[in-house]
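> The sequence isn't on hand, but the structure is:
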């Protein structure tokens, strides 16, 4: 695997830590800025909404740039947002920095996935996507707990400084490892050409499956700490370890999905979403029992993330002539699920059904994702994926890296 792919995964790790670390920083932020916990929680929603808007917007804005230039510029904006956030005198400034940082991170996601796909031969595309996406899973296993511990000893602002410093290191690595410039023989794609490549119904069905699949994972994960302490009865000190267990399952799922996604994309999605629906339903039923819950948390991570490489790579095979915008829009689809699913979980809790009810919401979303996969298989004419070997990139795409030549 080219070094550039590992560097892109590092970029996702450093920025992805910021995406999820606020769940452990909210009490400190609320106390320091004199706002309520729910108001501080809106910072999480602000980031997710920024991701939804920013992914396609930044993909279009940077379409004519060399990929390394786009990656470095977006990371620089992200670093600046976290420096300002660490120095924020009040809540409005911090809120604004979360939106700006999310816009930059969303753009980085889209360009990073497109760069990784272009850097490897067809047989390795799914593994490259899995490796890049693995940076986010590693963030949940290492980055988020580390940020929480750092904030407990040095305050929430220290976590922001740490993310800014780590992303700066990633930026320097990007400058070194990702090829710069553009091959003169390959003219830059236009926005119109990318939009034409997006006009495929099967592609938009894939985006819907992405939203359902990630929503089914994140709705349970968002309230998992509360479920563990309020329903299962675990002490708060055990929560980080259980969250890390979820991340271990997620990493295993990414590795497995990276091996099966290329030749069996729909089957991987079907089995993964089916397993996610079953595991979520079982979690809702046995939420009071510690040992089954621990096993199911591991399985939730496994089933939830085994679909990720197929969700990420399949859109490139469905629309090979829109290599930048197609990945960015998929990032937006992930964050539609990330935004709406926790809201549905909150509604279930507010309705008096308790924290275990969010697992039922996850099971329902996973079932809807399964229905989407069945529909995709019908449109495709079966479960064998004719798009398993992506067509060669057309001459109008961006510069081919040396590894792809």
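The structure has been received and is ready for your questions. Worth saying up front: this structure is predicted, and the values here are computed from it rather than measured.
> only C-alpha atoms for contact and neighbour calcs from this point on.
Fine.
> Return the distance of the helix or strand harbouring residue 99 from the chain's centre.
Assigned by DSSP states H and E, residue 99 belongs to helix 91-118. Offset of helix 91-118 from its chain centre (C-alpha atoms, centre = their mean, to the nearest Å): 11 Å.
> Please spell out which residues along that helix are buried.
91, 94-118 (16 or more other C-alpha atoms under 10 Å).
> next one: stretch 27-44
Applying 16+ other C-alpha under 10 Å to stretch 27-44 flags 27-30, 40-41, 43-44 as buried.
> Output the contacting helices and strands for whichever helix or strand comes after the helix holding residue 99.
Using DSSP H and E, the helix or strand that follows helix 91-118 in sequence is helix 125-138. Counting contacts by 3 or more C-alpha pairs under 8 Å, 6 or more residues apart in numbering; DSSP states H and E, helix 125-138 packs against helix 3-33, helix 91-118, helix 239-260, helix 308-318.
> could I get those as CSV with distance to residue 290?
As requested, those are exported to CSV (distance: least, C-alpha to C-alpha, whole Å):
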stretch, distance to residue 290
helix 3-33, 22
helix 91-118, 36
helix 239-260, 11
helix 308-318, 28
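> what distance separates the start and the end of stretch 382-393?
The straight-line separation of the ends of stretch 382-393 (C-alpha to C-alpha, to the nearest Å) is 25 Å.
> was I right about residue 273 contacting residue 304?
Yes - the criterion here is C-alpha atoms under 8 Å, and residue 273 meets it with residue 304 at 7.2 Å.
> Pasting the second one now:
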């Protein structure tokens, strides 16, 4: 008999939708913020950079601190801080007050995200971990074409402060819902700091984090400069770019869900190799399309959709693999370390892609991205021989 998903899982989706929207939504109201606070646009842009850096560094650091607390308590408390931080951003009288609010929101989001993914993985019934992680991941993906555009529109219609009030409201709804429905998943038993830092010495975990870092660097390099790629292939227009971004969002959402199902059916390691290998192939197709001279928007849309399915399908299998390598006692710390790899890769993607364009032109961006994705595929571990597909994610001791 088919089991229905629990009512707390959509709340995890909503939680991750709010935290992901908070990171990227400011891009859509950047000029408005700069004008209102009387700073330059590049200075306003640092509100995005600081959020990403604090998030990346805060996730593994704070996970070590909060690993031993019940996950529902961590999520609800973290969301309350997240709500207060966004309210403070909405009320900020100046640039530095807004920057401080962004730092606090990033720290809270880092804790909440790690605890949410841990809850999705450990609260899933046997054989459904990948599906649960896929639903949670879909919340981050959906932010690209629901939360971010909605927040941008709201900021344009009612001022940039309204955007932060919206995020605070969504965070409050998620906190109340999780307080009432989230499963009781306890924290790890008290242990010395050396044991809680075991994922930092676990070569299997570090290898998977490197896979994530390289995949994020390659895939998000292509996404960051998608506008330039679209213009180069098909002449480009604002309407065409909007359509391509919508295509990325829909295909990415589908990819997150399908990757979760694949992780359950094939095992996380086999599905991870499938996703990373497919991602490398998709980027190679994007590079080939650019050099072929084919400027048909339909063909370009098909290639971009194919790429987005694999690009946003990474999280469920890589997180399932990391859970298996780290074991349940260090799960939150290990997943937070993976989030750190993801966000550091995001930062590298923009910088490296800009350097590639400056040296060789937009045509070499998908080539460089393909190279990074190929390295990621070569590092992706194979499934354990002799085990059925679903057994490759069985928890191992934290120091395995």
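Received, thanks. Everything quoted here is computed from the prediction, not taken from an experiment.
> shared neighbours of residue 273 and residue 304 of structure 1, anything?
Residues within reach of residue 273 of structure 1 and of residue 304 at once, by C-alpha atoms under 8 Å, 6 or more residues apart in numbering, are residue 213.
> picking up where we left off before, just tell me which of the helices and strands packed on helix 125-138 of structure 1 ends up closest to residue 367 of structure 1.
helix 308-318 (16.0 Å; C-alpha to C-alpha).
> and of the helices and strands packed on helix 125-138 of structure 1, who's closest to residue 183 of structure 1?
Shortest separation from residue 183 of structure 1 across these is recorded for helix 91-118, at 13.4 Å, computed as C-alpha to C-alpha.
> Just tell me the aligned range of the closest one in structure 2.
Mapped onto structure 2 using TM-score structural alignment, helix 91-118 of structure 1 covers residues 95-122.
> Same question for stretch 61-71 of structure 1.
Using TM-score structural alignment, stretch 61-71 of structure 1 pairs with 65-75 in structure 2.
> what's the span of that stretch from first residue to last?
14 Å.
> Now do the buried residues in it.
Neighbour-count burial for stretch 65-75 of structure 2, counted by 16+ other C-alpha under 10 Å, picks out 66-75.
> element containing residue 384 of structure 1?
Using DSSP H and E, no helix or strand contains residue 384 of structure 1.
> gap between it and residue 316 of structure 1?
Distance of residue 384 of structure 1 to residue 316 of structure 1, given as C-alpha to C-alpha: 17 Å.
> Settle it for me: which of the two has more neighbours?
Taking neighbours as other C-alpha atoms under 10 Å, residue 384 of structure 1 and residue 316 compare with residue 316 leading, 25 against 14.
> what do we get in structure 2 for that one?
For residue 316 of structure 1, the aligned position in structure 2 is residue 323, judged by TM-score structural alignment.
> and its match, what is it in contact with?
331, 334-335, 393, 395.
> ok, 10 Å please
The contact partners of residue 323 of structure 2, taken as C-alpha atoms under 10 Å, 6 or more residues apart in numbering, are 118, 121-122, 205, 268, 317, 329-335, 393-396, 398.
> Out of the residues you listed, which end up buried?
Buried, going by 16+ other C-alpha under 10 Å: 118, 121-122, 205, 268, 317, 329-335, 393-395, 398, out of these.
> Could you check how many residues crowd around residue 192 of structure 2?
For residue 192 of structure 2, the count of nearby residues is 8 (other C-alpha under 10 Å).
> do residue 233 of structure 1 as well
14.
> Which residue, other than its chain neighbours, is closest to it?
Spatial nearest neighbour of residue 233 of structure 1, excluding adjacent residues (C-alpha to C-alpha, 6 or more residues apart in numbering): residue 288 at 7.3 Å.
> and that neighbour, how many neighbours?
Around residue 288 of structure 1 there are 18 other residues, counting by other C-alpha under 10 Å.
> Return the distance of it relative to residue 225 of structure 1.
14 Å.
> what is in contact with these two at once?
Both residue 288 of structure 1 and residue 225 are contacted by 231-232, 234, under the criterion C-alpha under 10 Å, 6+ apart.
> Map residue 168 of structure 2 onto structure 1.
For residue 168 of structure 2, the aligned residue in structure 1 is residue 164 (criterion: TM-score structural alignment).
> ugh, typo on my part, it should be residue 340 of structure 2
By TM-score structural alignment, residue 340 of structure 2 lines up with residue 332.
> pretty sure its match contacts residue 59?
No - taking contacts as C-alpha atoms under 10 Å, residue 332 of structure 1 lies outside contact range of residue 59: 11.0 Å.
> Any idea which of the helices and strands packed on helix 125-138 of structure 1 gets closest to residue 378 of structure 1?
helix 308-318 (15.2 Å).
> how much does that closest one stray from structure 2?
After superposition onto structure 2, helix 308-318 of structure 1 sits on average 0.9 Å from its aligned residues (mean C-alpha distance after the TM-score superposition for structure 1).
> Please say which position in structure 1 residue 208 of structure 2 maps to.
Using TM-score structural alignment, the equivalent of residue 208 of structure 2 in structure 1 is residue 206.
> In three-state terms, label its match for me.
The three-state assignment at residue 206 of structure 1 reads helix, by DSSP: H, G, I helix; E, B strand; the rest coil.
> Name all residues that make contact with it.
By C-alpha under 10 Å, 6+ apart, the residues touching residue 206 of structure 1 are 212, 311-312, 314-315, 318, 330, 333, 369, 372-373, 376.
> mind running it again at 8 Å?
Each residue near residue 206 of structure 1 by C-alpha under 8 Å, 6+ apart is listed here: 311, 315, 372, 376.
> picking up where we left off before, might you report the residue contacts of the match of residue 168 of structure 2?
Applying C-alpha under 8 Å, 6+ apart, one finds that residue 164 of structure 1 lies in contact with 78-80, 82-83.
> again, 10 Å this time
Applying C-alpha under 10 Å, 6+ apart, the residues near residue 164 of structure 1 are 14-15, 18, 75-76, 78-86, 158, 170.
> In helices only, show me these.
Residues of these located in helices (DSSP state H): 14-15, 18, 75-76, 78-86, 158, 170.
> ok, of the residues you listed, which come out buried?
Buried members of those, counted by 16+ other C-alpha under 10 Å: 14-15, 18, 75-76, 78-86, 158, 170.
> residue boundaries of the strands in the stretch 301-405 of structure 1?
With strands called from DSSP state E, counting those that start in this stretch, the stretch 301-405 of structure 1 shows none.
> And the residue nearest the centre of structure 2?
Residue closest to the average C-alpha location in structure 2 (C-alpha atoms, centre = their mean): residue 140, at 5.8 Å.
> and for stretch 56-64 of structure 2, what are the contacting residues?
Stretch 56-64 of structure 2 is contacted by residues 50, 52, 69, 74, 103, 106-115, 193, 196-197, 199-200, 330-347 when judged by C-alpha under 10 Å, 6+ apart.
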